[in-house]
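> Just need the structure, nothing else, for what follows:
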Amino acid sequence: MRALSWVVRAICGLNAVVGQVFSWLSLGIVVICFTVVVQRYLFATSFVWMQDLYIWLNGAMFTAVAGFALMRGDHVRVDIFYRPARPRTKAVVDLIGAALFLLPFCWIVYAYSMPFVQRAWGYHEASANVGGMPGLFILKSFIIVFVVLLSLQGIAMILRSILVLAGHSDLLPAAQRYDVPSDLQDQEGVV
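Predicted coordinates for the structure are as follows:
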């Protein structure tokens, strides 16, 4: 059971680091967008590559932090049933949800997007806009990053549920327990 706990901690730690790093892209997006607006309206000039850049950074950020959002419970859920439920009921719901819905969804996204990403890498796809950013193939690779990080967090959810159902929730960090109030989880941190 300690091995399961270690795997949950490792996956959550990875998603926490990725989430913290990529959340800083939001600041870059705001700065670049502000710069584009100032250039356009004050100096009557514009660079297409800068317009591409803030859109691409936005795409990279949102795909990279999906696992982090799932780990924190920031995704959409019917909380009127889930929130008041007992820890074991939450564990069963998460186990079934991750095994029957999340992981198959990730597999479908992976299976359909991999040829798309490979094709983009094959000819080093760039922006379709004249004067746009090179390296669109790198951005398209974030679809695979999205799938991998989301799948890993789904596996962590399944393992966490198994630990809770087996009566070993004490092996989990407080932020991953169902019985710790969310305000205490926020004080302790995400991992």
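> all contacts plus neighbour counts: C-alpha atoms, from now on.
Will do.
> In contact with the residue lying closest to H124 once chain neighbours are set aside: list those residues for me.
By the measure of Cα to Cα, 6 or more residues apart in numbering, the closest residue to H124 outside its immediate chain neighbours is F137, 5.9 Å from it. The contact partners of F137, by Cα atoms under 8 Å, 6 or more residues apart in numbering, come to V117, A120, W121, H124, E125, A126.
> and the fourth one, helix, strand or coil?
If I follow you right, that is H124. The assignment at H124 comes out as coil when based on DSSP: H, G, I helix; E, B strand; the rest coil.
> just to revisit the earlier point, so how far is V31 from the residue nearest to H124?
Distance, F137 to V31, using Cα to Cα, to the nearest Å: 24 Å.
> same check, this time on M50
11 Å.
> Repeat that for Q20.
Distance, Q20 to V31, using Cα to Cα: 18 Å.
> same thing with H168?
46 Å.
> More neighbours: the two, which one.
Legend: neighbour count by other Cα atoms under 10 Å for H168 and V31, higher for H168 (15 against 12).
> Give me the contacts around the helix or strand encompassing L42.
Per DSSP states H and E, L42 falls inside helix 25-43. Helix 25-43 is touched from outside by T45, S46, F47, M50, Q51, L53, Y54, I55, L57, N58, M61, with contacts defined as Cα under 8 Å, 6+ apart.
> mind listing what the fourth one touches?
Read that as M50. Counted by Cα under 8 Å, 6+ apart, M50 has contacts I32, V36, G132, M133.
> do the same with the last one
Shown here is M61, whose contacts under the criterion Cα under 8 Å, 6+ apart are F22, S23, L25, S26.
> want to put them side by side, so please do this one too:
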Amino acid sequence: MQALLKLSSLIDALTERVGKAIIWLVLVVTLIAAGNAVMRYTLNYSSNAFLEIQWYLFSAIFLLGAGYTLMRNEHVRIDLIAGRMSRRGQAWIDIFGIIFFLLPMAVAVMYLSWPIFLLALNNNEQSSNAGGLAVWPVRLLVPIGFFLLVIQGVSELIKRFGFLQGLCPDPTAKGHKPTPEEELALAIKAQKGEL
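Sure thing, here's the model as predicted:
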């Protein structure tokens, strides 16, 4: 079990790095949207590429951030039953949900989205909008995002079993963690300090 817990912490470290990088995409999308609006109203110029890159980045934030959200236990839950159970009971519900719902769904989407990406790449699929972007990069986000979700699901499964065996703390315990907005503000302050 100790080897599995080490694997889980490696997965968590990867997920943490991806999550921290995604936080910056929120700032990039905001700047692109603001720049597009300013150009549209001051220079009477706009481009479909600006709109599409925003959509692509929103997709990246959502798809690549799913594992990070799961790791931080910030995903949507319906605690009608689980909220009344002990921590051990909640861990068993999580194990059941991960094994029978999360992993099968995420593996299926990852598997089924790969040929769609390959077809888009091989055909050099382009947006149907004038001045639009290539489509294959955003199609690649689907299998990558679901792969990250699958490995984080495995990590969460390992942590739940570790908790049940008394080998690690409760992975669902909520300590004070900064919100994504607070993390972005801290990252910006750290960047300013480095300059």
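> before we move on, back to that, so which of the contacts of F137 of structure 1 wins on neighbours?
Among the contacts of F137 of structure 1, V117 has the most neighbours (other Cα under 10 Å), with 21 neighbours.
> measure the aligned partner of that residue in structure 2 to G132 of structure 2 for me?
With TM-score structural alignment as the criterion, the equivalent of V117 of structure 1 in structure 2 is F117. According to Cα to Cα, F117 of structure 2 and G132 of structure 2 sit 18 Å apart.
> same check, this time on L27 of structure 2
22 Å.
> Who has more neighbours out of the two?
Using other Cα under 10 Å as the criterion, L27 of structure 2 and G132 rank with G132 on top: 16 against 12.
> In space, what's closest to the more buried one - neighbours in sequence excluded?
Closest to G132 of structure 2 by Cα to Cα, 6+ apart is A49, at 4.9 Å.
> now swap in R88 of structure 1 and tell me
Excluding the flanking residues, the one nearest R88 of structure 1 by Cα to Cα, 6+ apart is L165, at 6.0 Å.
> How many residues are close by that neighbour?
When neighbours are counted by other Cα under 10 Å, L165 of structure 1 registers 17.
> Contacts only, for it.
Per Cα under 8 Å, 6+ apart, neighbours of L165 of structure 1: R88, A91, V92.
> which secondary structure element contains the aligned partner of Q153 of structure 1 in structure 2?
Per TM-score structural alignment, the equivalent position to Q153 of structure 1 in structure 2 is Q152. According to DSSP H and E, Q152 of structure 2 maps onto helix 136-164.
> Give me the next element, helix or strand, following that helix.
Counting by DSSP H and E, the next helix or strand C-terminal to helix 136-164 of structure 2 is helix 180-194.
> Would you mark the buried spots in that next one?
Buried residues in helix 180-194 of structure 2, defined by neighbour count with 16 or more other Cα atoms under 10 Å: L184.
> what do you get for stretch 98-106 of structure 2?
I98, L102, L103, A106.
> Just send those residues back as TSV, with distance to Q2 of structure 2 and secondary structure too.
Formatted as TSV, the buried residues of stretch 98-106 of structure 2 follow (distance: Cα to Cα, whole Å; DSSP: H, G, I helix; E, B strand; the rest coil):
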residue	distance to Q2 of structure 2	secondary structure
I98	21	helix
L102	24	helix
L103	22	helix
A106	26	helix
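> Need the residues you listed in CSV (columns: distance to L70 of structure 2).
As requested, the buried residues of stretch 98-106 of structure 2 are exported to CSV (distance: Cα to Cα, whole Å):
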residue, distance to L70 of structure 2
I98, 11
L102, 11
L103, 12
A106, 13
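> Which strands or helices does the stretch of helix or strand D94 of structure 2 belongs to pack on?
Element membership for D94 of structure 2, per DSSP H and E: helix 87-97. If you count contacts as 3 or more Cα pairs under 8 Å, 6 or more residues apart in numbering; DSSP states H and E, helix 87-97 of structure 2 packs onto helix 136-164.
> distance from the helix it packs on to structure 1 after superposition?
Compared with structure 1 after fitting, helix 136-164 of structure 2 deviates on average by 0.9 Å (mean Cα distance after the TM-score superposition for structure 1).
> Centre of the chain to that helix, how far?
Here helix 136-164 of structure 2 shows a centroid-to-chain-centroid distance of 9 Å under the convention Cα atoms, centre = their mean, to the nearest Å.
> buried stuff in that helix?
Neighbour counts using 16+ other Cα under 10 Å place 136, 138-164 of helix 136-164 of structure 2 among the buried residues.
> Next, work out how far apart the equivalent of the residue nearest to R88 of structure 1 over in structure 2 and W114 of structure 2 are.
Aligned by TM-score structural alignment, L165 of structure 1 pairs with L164 of structure 2. From L164 of structure 2 across to W114 of structure 2, the span is 36 Å (Cα to Cα).
> Over to K174 of structure 2?
35 Å.
> Tell me which of these two has more neighbours.
When neighbours are counted by other Cα under 10 Å, K174 of structure 2 and W114 differ, and W114 comes out ahead with 17 against 10.
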